[in-house]
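Student: Sequence plus predicted model, see below.
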Amino acid sequence: MKSDFIQLLKETSDIDRHSRWSEIKRKIDSDSRYKAVDSSSRREDWFKDYVRKLEDKRDKDKDKDKDKERDREKDRDKDRERDEDSDDERKEREKQEKQERIEASIRKRTEEVERSLSSSLRERDKEREQHKKDEAVQLFNALLVDLVRNSEASWRDTRKQLRKDHRWELAELLDREEKEKIFEEHIESLFKRNKEMFHKLLDETNISLVAGWKEVKKVIKEDPRYSKFSSSDRKREKEFSDYMHEKYVQAKADFRELLKETKLITYKSKKLIEESDSHLKDIEKILENDKRYLVLDCAPEERAKILLAYVEDLHRRGVPPPPTASEPSRRSTK
């Protein structure tokens, strides 16, 4: 993905070391290689790295030109050496070469210092930009908390309202896609919180496992958590149905756990029940003391079905192994 994005930059001919990302991205944002990178900050970082490499290449090319010029100068010096015979001229030439070496050394050291300083400044600028970006995110989140409290709000409609607040401009470092993403996360958080409050309202209401939406709606519709969850009755009913389904499934799971805890029910129970109803009545009498049994009073047939299925399963397994069956035999040596 990064390689494709860099290739896209290479194909954009008017990019040089003075190019600005805000101008270039408008020229390439319709390309699929641009869209494939789902983070705007990553695109900008890769662009800046690419431009820095252009600068480095330019500096290297300059160094090569200087080296070539220096080589040509040496060749000219050699030609002059062949033409110059006097000792005074040779000494002057040597003095000049020494000075050139000193100047070249100074230039090299200066370039090294400048490169090091430039790298440090770039890193500092990068950190400063990130800090500004984080501040912009915090400002925009604060704006959403203050103005967007409806979990069913759309980005298209809400954006007009947000633009009127001065904090919209303070968050200008965020592009449109970043703002929309933060907005969607805020909406998701609002919906989750409203859903939790709606479920809490249902928990606090004494609801039978087979209760219908219409009868429950009459009981809870005056509570603010009812209307805050959604303005759509269809959505409220669907959420209620999902809630009741989960509650019913959990009630049956809890009842099965109760059966496992009831020691009166064994692999012999099926035969005892077939011989007489008294054993089944004894089992039910014990189970009636537990809430996990009583909560299924609204679905007696399903509860009986689960009980008999459990009895049948124990019968099929037969005599359970003794508790120490999995341990090595320990016989007395006396």
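Tutor: Perfect, I can see it now.

Student: from here on, contacts and neighbour counts on C-alpha atoms
Tutor: OK.

Student: quick one, strands of the stretch 51-200 of the chain?
Tutor: Under the criterion DSSP state E, counting those that start in this stretch, the stretch 51-200 of the chain carries no strands.

Student: mind checking how far residue 193 is from residue 145?
Tutor: 13 Å (C-alpha to C-alpha, to the nearest Å).

Student: Residue 134 now?
Tutor: 17 Å.

Student: Also residue 114?
Tutor: Distance, residue 114 to residue 145, using C-alpha to C-alpha: 46 Å.

Student: List the buried residues in stretch 25-35.
Tutor: Of the residues in stretch 25-35, 25, 28, 33, 34 count as buried by neighbour count, 16 or more other C-alpha atoms under 10 Å.

Student: The second one - nearest residue in space that isn't next to it in sequence?
Tutor: Spatial nearest neighbour of residue 28, excluding adjacent residues (C-alpha to C-alpha, 6 or more residues apart in numbering): residue 34 at 6.7 Å.

Student: Put this next to the previous one:
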Amino acid sequence: MDANEQETDREIVPERLFQSDSNTCASVCGAEQTIRKDFLDMLRERHDIERHTRWYDIKKKFESDPRYRIVDSLYREEYFEDYLHIMKEEKRKERELREQRERERHRERKADRRDRDKDKEKDKDKEKSRKDRGRSRSRDKDRERKSSKEKEKPKEEKGKSEKIKKRETPEEGEHREESDKEERAGSVDSEVARQRENEAEQKQKEREKKLRAEQSIREREKEVQRTLAGHLRDRDKEREHHMREECIGHFTALLTDLVRTPDFTWKEVKRQLRKDHRWELIETLDREDRERKFNEHIDNLMKKKRERFREMLDEISTLQLTSTWKEIRKLIKEDPRYLKYNSDKGEREFRDYIKDKTMTAKTSLRELLQECKFITHKSSDLIKENPNHLKEIQDILKNDKRYLVLDHMEDERNTIVLGFLEELNKRGPPPPPTASESTRRNK
């Protein structure tokens, strides 16, 4: 192999290496772009992501999604920020497009209004010209009639004056000429005064019209301001309500994560909560709301704790209403549901449990008496006549567990039975089915 062939081989090898590296790089970049696109699609499927959503608040919702797990943890938050930026740009473009459409609609409405105004002006001009033509024709006719009268008037006056001159003396003629001049001057003055009065009245009408228009504009502006102020108040209230509900949600999540036992006070818990980074999200929440939500959380924990304790007692098959705390404590001392109580609180809960079970047993006994068909309104009178009848009733009731469970309080049990019999006796015989049906219908 000569020198030229060696140089050719040396040039070909780097080119092949460069091509393989570029192909590998292109495939890797394509895979990364695909992963990023899938991750962004996953985020887009969540409709509760907003512009101010934080990554650590939302990331737990995606842990089960394979598109979330395939992305390296270093790039997840970066992709999330990219998505927020994309969402912000999309909303900005939508807002600009919406505003542009609104401006176009406004221009179209303005152009339509301008065209309508032009059409109205044209119609007014046509109507005005038609009226002017009519008035001009009527004025021409009036003018012709006046001119004809004026032409005839000098002749009549001349004839009258000649007749008067023939009858009157020179002194009377001079006096008549002066009176004619005064009459003509008075008529001219009255005409001028009438014109001035008409002009003043016209100006007053225009002034009142202008004042009414200005008053209407001011009233409309006040109405618009009131409406706008109401909308702004409603929007502020809605925003405050939304922020408050969001703060309450953050605070509830914080309590759920950090407060899991009801043995703490608000003062103790508050120090622990302030150390959590989520505390700054609830600083705007009122102190009364914080304490109220804390007390509700503690009450829920106490309720759950009591329910689990009572479930534990229900599981004891040997427990009876006569059982003592000392006997039961030996059976449950290793149970974790008991270990959450100290001895005094556990005994108090046990006594409350026995008290509730006793009340339930008494209620069950009354239900048993109502179910017994052999007990009627006559049973009380039969017992007074024959005391052994009560023993017969008791012997029948002993076949039911609801009667036997109260053996330890026999006197109170007998009081319940006798009270039930007395109540039946006072009610008297039950009404027939048809009578009860008609009574119910009348009601």
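Tutor: Okay, I see it. None of the values given here were measured: they were computed from a predicted structure.

Student: coming back round to it: for the residue nearest to residue 28 of the first structure, give me its contacts.
Tutor: Residue 34 of the first structure makes contact with 5, 8, 28, 43, according to C-alpha atoms under 8 Å, 6 or more residues apart in numbering.

Student: For whichever strand or helix holds it, grab the matching residue range in the second structure.
Tutor: For residue 34 of the first structure, the host element (DSSP states H and E) is helix 32-35. Using TM-score structural alignment, helix 32-35 of the first structure lines up with nothing in the second structure.

Student: For that helix, what is the distance to the chain centroid?
Tutor: For helix 32-35 of the first structure, the separation from the chain centroid amounts to 21 Å (computed by C-alpha atoms, centre = their mean, to the nearest Å).

Student: Tell me which stretches of the stretch 151-300 of the first structure form helices.
Tutor: Assigned by DSSP state H, counting those that start in this stretch, the stretch 151-300 of the first structure shows helices spanning 155-163, 167-170, 176-204, 213-220, 224-229, 233-261, 269-275, 278-287, 291-294, 300-317.

Student: list the helices and strands the fifth one packs on?
Tutor: If you count contacts as 3 or more C-alpha pairs under 8 Å, 6 or more residues apart in numbering; DSSP states H and E, helix 224-229 of the first structure packs onto helix 176-204.

Student: counterpart of residue 7 of the second structure in the first structure?
Tutor: In the first structure, residue 7 of the second structure lands on no residue (TM-score structural alignment).

Student: Residue 7 of the second structure is in what secondary structure piece?
Tutor: Here residue 7 of the second structure is assigned to helix 3-44, by DSSP H and E.

Student: quick one on the thing from earlier: what about the contacts of residue 34 of the first structure, which are in helices?
Tutor: 5, 8, 28, 43 (DSSP state H).

Student: The first one: how many residues sit nearby?
Tutor: Using other C-alpha atoms under 10 Å as the criterion, residue 5 of the first structure is surrounded by 21 other residues.

Student: same thing with the last one?
Tutor: For residue 43 of the first structure, the neighbour count with other C-alpha under 10 Å is 19.

Student: and if you look at residue 160 of the second structure?
Tutor: There are 12 residues near residue 160 of the second structure, going by other C-alpha under 10 Å.

Student: distance of the residue nearest to residue 28 of the first structure from residue 126 of the first structure?
Tutor: Remark: distance between residue 34 of the first structure and residue 126 of the first structure (C-alpha to C-alpha) = 22 Å.

Student: What's the match for residue 235 of the second structure in the first structure?
Tutor: Checking with TM-score structural alignment, residue 235 of the second structure has residue 124 as its match.

Student: The longest helix along the second structure: how far from the chain's middle?
Tutor: Taking DSSP H as the assignment, the helix of the second structure that covers the most residues is helix 73-167. Here helix 73-167 of the second structure is found 46 Å from its chain centre; the criterion is C-alpha atoms, centre = their mean.

Student: tell me the angle it makes with helix 3-44.
Tutor: For helix 73-167 of the second structure against helix 3-44, the angle by axes from the mean of the first three to the mean of the last three C-alpha atoms, to 10 degrees is 60 degrees.
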